[in-house]
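>>> The amino acid sequence is not available; the structure is as follows:
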């Protein structure tokens, strides 16, 4: 099972009547998959962390549940499951559609949900 997360606020893609700006996806057994938005400067964990901490950003999952910045940060940085098993990285190499940061965080440049 997977869950997608979105940001809402006064920025491109963040309108409340839209789907929202896609932050990324969590999925059982896998580390968080980030959606890269180079046009907005959102290409690393640090970028996303600063962005979701802004006062004008609301985070919501695909089921309509609001998520606090602290909860989102925890979801984005989890490396082990609730059972204590290591979560797998989504990607292990870079190409035109994806990359992995030095911290081991996977980013996709293409749309996914």
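Perfect, thanks for sending it. Everything numeric here is computed off the predicted structure, so don't read it as measured data. Numbering: from 1, shown residues only.
>>> Please make it C-alpha for all contacts and neighbour counts, starting now.
Will do.
>>> Surely residue 48 is within a helix?
Yes: with DSSP: H, G, I helix; E, B strand; the rest coil as the criterion, residue 48 is part of a helix.
>>> In addition, the following structure is provided for comparison:
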């Protein structure tokens, strides 16, 4: 019903511990709503999910991943930078500042 959009979940022992949505547009994949249960953070699930999305996007000919993050969320920014994202721009929405981050996909990001 919504072309180019998908939802992804990470499961642990049959229980959903994290998820995100994606939208493929031209040569870019937007990641939105990435969240991990507080009790399951710092266990690698977010990086695993981002790696999966990178492989999915690369298989669909996408050249980069993008996402927005609250500039005060240092933990998330550290995670994204650790996954290879770089700051692209900043935008203010209703008193909050969000940074747009981008990761260029390379052939090594493609999963078979």
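Arrived safely. Computed from a predicted model, the values in this text were never measured in an experiment.
>>> what's the TM-score here?
Scored against TM-score structural alignment, normalised by the length of structure 2, the superposed chains reach a TM-score of 0.39; 73 aligned residues with a CA RMSD of 4.1 Å.
>>> Give the closest residue to residue 32 of structure 2 in space, chain neighbours not counted.
Leaving aside its sequence neighbours, residue 32 of structure 2 sits nearest to residue 21 (CA to CA, 6 or more residues apart in numbering; 5.2 Å).
>>> What's the first helix or strand after the top helix by length along structure 2?
Longest helix in structure 2, counting residues (DSSP state H): helix 45-59. For helix 45-59 of structure 2, the succeeding helix or strand toward the C-terminus, using DSSP states H and E, is strand 64-70.
>>> Remind me what that following strand packs against, helices and strands.
Contact analysis of strand 64-70 of structure 2 by 3 or more CA pairs under 8 Å, 6 or more residues apart in numbering; DSSP states H and E lists strand 28-36, strand 96-104 as its packing neighbours.
>>> now the angle between helix 45-59 and it, please.
Strand 64-70 of structure 2 and helix 45-59 are oriented at 140 degrees to each other (axes from the mean of the first three to the mean of the last three CA atoms, to 10 degrees).
>>> Please enumerate residues in contact with strand 64-70 of structure 2?
With contact meaning CA atoms under 8 Å, 6 or more residues apart in numbering, strand 64-70 of structure 2 is reached by 27-32, 54, 57, 76-77, 96-105.
>>> Buried ones among these?
Of the members of those, the ones counted as buried by neighbours, 16 or more other CA atoms under 10 Å, are 28-32, 54, 57, 76-77, 98-103, 105.
>>> A helix includes residue 77 of structure 2, no?
Yes: the assignment for residue 77 of structure 2, made by three-state DSSP, places it in a helix.
>>> Alright, I will stop here.
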